[in-house]
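Chemist: Only the shape, not the letters, is given here:
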């Protein structure tokens, strides 16, 4: 559970970083399974224009390790604490940011997409980012504009040309004003770190031209009362199973990871 200071920081700044939340065994199996998923040819796996993997949607529905992560109490309970009610999985994806070829994610707000494309009533859905690789200042870390979540939904344009992934993006003038007021932070740290941030927090990331990949699992946990009303995207992008998540026990993912490691030895 979050401390009072952590809750205050989240509400004030719009984000909270919890380093090394998941252990080495857990990260190793999640990373290995993510790499196996990227090699699959299936509609949930999207690729950069170069052919490198960009993101894999809904991995929790077809991979056991990621299914366990999706129900892990280390992230479910803090979000329930902040929202004051149960949550369901609105979206699950593994973003690759491959070495040398990982493309940008333009400046945007996630709730803008959830509202426009999915009919989500309010920004009561939490973004969770779990580092599967070390995230460094040089390999395309997620950049956040602190306190930008307090400004509501900003005007955006639907960019379908810059990358292989269509996104509701903010213009340069808007981002410049926001950054002049709030600055930019880029949380970095070892694999296993957990970053949570508000659905209206403005964020983006640069391309990765280093030899160091930057895989991150992104989950969107939505308050059950805030279920989407007018979904327009495929089920594996915006889920319509609104059942509350029942968390696993604390050690479920660790036990699975240990069995996975033993089988590989």
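Modeler: Perfect, I can see it now. As the structure is a prediction and not an experimental result, all values here were calculated from the model.
Chemist: contacts, neighbours, all on C-alpha from now
Modeler: Fine.
Chemist: Where is the longest helix in this structure?
Modeler: helix 24-38 (DSSP state H).
Chemist: buried set for it?
Modeler: 24-31, 33-34, 37-38 (16 or more other C-alpha atoms under 10 Å).
Chemist: Export the residues you listed as a markdown table, with columns for distance to residue 105.
Modeler: As requested, the buried residues of helix 24-38 are exported to a markdown table (distance: C-alpha to C-alpha, whole Å):
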| residue | distance to residue 105 |
| --- | --- |
| 24 | 28 |
| 25 | 29 |
| 26 | 27 |
| 27 | 24 |
| 28 | 25 |
| 29 | 26 |
| 30 | 23 |
| 31 | 21 |
| 33 | 23 |
| 34 | 19 |
| 37 | 21 |
| 38 | 18 |
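Chemist: follow-up on the earlier one: residues contacting the longest helix of the chain, please?
Modeler: Identification of contacts with helix 24-38 by C-alpha atoms under 8 Å, 6 or more residues apart in numbering yields 45, 53, 56, 59, 63, 65-66, 94, 132-133, 191-192, 215, 253-254, 257-258, 260-261.
Chemist: which of those are buried?
Modeler: For these, a burial check counting by 16+ other C-alpha under 10 Å picks out 45, 53, 56, 59, 65-66, 94, 132-133, 191-192, 215, 253-254, 257, 260.
Chemist: any chance you could map the strands in the stretch 51-200 of the chain?
Modeler: 53-57, 87-95, 105-108, 125-131, 143-144, 157-159, 167-169, 194-198 (DSSP state E, counting those that start in this stretch).
Chemist: Pasting the second one now:
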């Protein structure tokens, strides 16, 4: 693969043909330093800084959850979307797995992205105005829902989208109850402080396969074992309407859902307007903009 001159210092090298050592992160997790007001109280913000994530139960009311669930059902059954590249189906069952750029498809979800309960938390954590790097709805049906192996989102966004630093935060808004047994998201608290380089050069159009099952940008078992020994594993559980904000570099994954209980969520990635994308650091070309946006217009209420 040809090395790409991004004209931006690469402080987080990855996707090499040889193994690299773990890299201690020098960027903060919480960027506001108390100067960017928001709804997160100081104790919760300090906990987020330490763990790399924070949970807000009841962020959405039961009535709002029902409205968004109905919107997900509408999107799933919309025949006009079936052939859209933004709709990703399960590799084995051909069932809808994700719908990307959903805030541009659904007016209702666009309103949620700019809702102060969501937007102001992202601004407070990142200490700046923010734009949507990626949005999607995720479906994990009962019995057949497939999980995702351990990974850092920032590793992919850095390598394949050209995100310079881990100054991004994801909001996962639960539209179904999250139990310990229906494929809930697992995170390693504190692991956001360590960047894990991955071995293996990125193929052309890697996104087409990785959105269904990721093979490149996956840490090796020895590195996962080291992180677990140091940080342990927490799991996002809670009733529908709960929201998880988690750092772009935290190591996370999910198991398969073999229970009858589906798990669905709205997922929004906010990136700082001071951390806009450059050329990919470890891929031949940038991924499509419905996966990694290059419109850096700040989200407003």
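Modeler: That came in fine, so what should we check first? Keep in mind it's a predicted model, so treat the numbers as computed, not measured.
Chemist: And the TM-score between these chains?
Modeler: The TM-score (TM-score structural alignment, normalised by the length of structure 1) is 0.89; 247 aligned residues with a C-alpha RMSD of 1.7 Å.
Chemist: quick revisit: out of the strands of the stretch 51-200 of structure 1, which is closest to residue 118 of structure 1?
Modeler: Of all the strands of the stretch 51-200 of structure 1, it is strand 87-95 that lies closest to residue 118 of structure 1, at 9.8 Å by C-alpha to C-alpha.
Chemist: I'd assumed residue 151 was in contact with residue 178 of structure 1.
Modeler: No. Checked against C-alpha atoms under 8 Å, the pair residue 178 of structure 1 and residue 151 is beyond contact range at 9.7 Å.
Chemist: between these two, which one's more packed in?
Modeler: Taking other C-alpha atoms under 10 Å, residue 178 of structure 1 and residue 151 do not tie; residue 178 has more neighbours (18 against 11).
Chemist: What's the match for the more buried one in structure 2?
Modeler: In structure 2, the residue matched to residue 178 of structure 1 (TM-score structural alignment) is residue 227.
Chemist: so what's the closest residue to that match other than its chain neighbours up against?
Modeler: Using C-alpha to C-alpha, 6 or more residues apart in numbering and skipping the chain neighbours, the partner closest in space to residue 227 of structure 2 is residue 191 (6.7 Å). Counting by C-alpha under 8 Å, 6+ apart, residue 191 of structure 2 makes contact with 51-52, 227, 231, 249-251.
Chemist: What are the boundaries of the helices in structure 2?
Modeler: Along structure 2, counting by DSSP H, helices occupy 42-51, 62-76, 102-105, 107-113, 116-126, 153-156, 207-210, 221-231.
Chemist: and the last one, how far from structure 1 on average?
Modeler: In this case it means helix 221-231 of structure 2. Aligned to structure 1 and superposed, helix 221-231 of structure 2 gives a mean residue distance of 1.2 Å (mean C-alpha distance after the TM-score superposition for structure 1).
Chemist: That helix: how far from the chain's middle?
Modeler: Computed by C-alpha atoms, centre = their mean, to the nearest Å, the chain-centroid distance of helix 221-231 of structure 2 equals 21 Å.
Chemist: now it against helix 42-51, angle please.
Modeler: Using axes from the mean of the first three to the mean of the last three C-alpha atoms, to 10 degrees, the inter-axis angle of helix 221-231 of structure 2 relative to helix 42-51 is 150 degrees.
Chemist: What residue, apart from its backbone neighbours, is nearest the most centrally placed residue in structure 1 spatially?
Modeler: Central residue of structure 1 (C-alpha atoms, centre = their mean): residue 218, 2.2 Å from the mean position. Once flanking residues are discounted, residue 218 of structure 1 sits nearest to residue 129: 4.6 Å by C-alpha to C-alpha, 6+ apart.
Chemist: Map residue 240 of structure 1 across to structure 2 for me.
Modeler: Aligned by TM-score structural alignment, residue 240 of structure 1 pairs with residue 294 of structure 2.
Chemist: roughly how far apart are its match and residue 132 of structure 2?
Modeler: Distance, residue 294 of structure 2 to residue 132 of structure 2, using C-alpha to C-alpha, to the nearest Å: 9 Å.
Chemist: So which of the two has more stuff around it?
Modeler: Ranked by neighbour count (other C-alpha under 10 Å), residue 294 of structure 2 and residue 132 place residue 132 first, with 25 against 17.
Chemist: For residue 203 of structure 1, which residues are in contact?
Modeler: Neighbouring residues of residue 203 of structure 1 by C-alpha under 8 Å, 6+ apart: 106-109, 142-145.
Chemist: Now do the contacts for the residue mapped onto residue 206 of structure 1 from structure 2.
Modeler: Taking TM-score structural alignment, the alignment pairs residue 206 of structure 1 with residue 255 from structure 2. Applying C-alpha under 8 Å, 6+ apart, we find residue 255 of structure 2 in contact with 146-149, 183-185.
Chemist: Kindly recompute the last result at 6 Å.
Modeler: Contacts for residue 255 of structure 2 (C-alpha atoms under 6 Å, 6 or more residues apart in numbering) come out as 147, 183.
Chemist: Check the one 10 residues further on too.
Modeler: Taking C-alpha under 6 Å, 6+ apart as the definition of contact, the neighbours of residue 265 of structure 2 are 137-138, 173-175.
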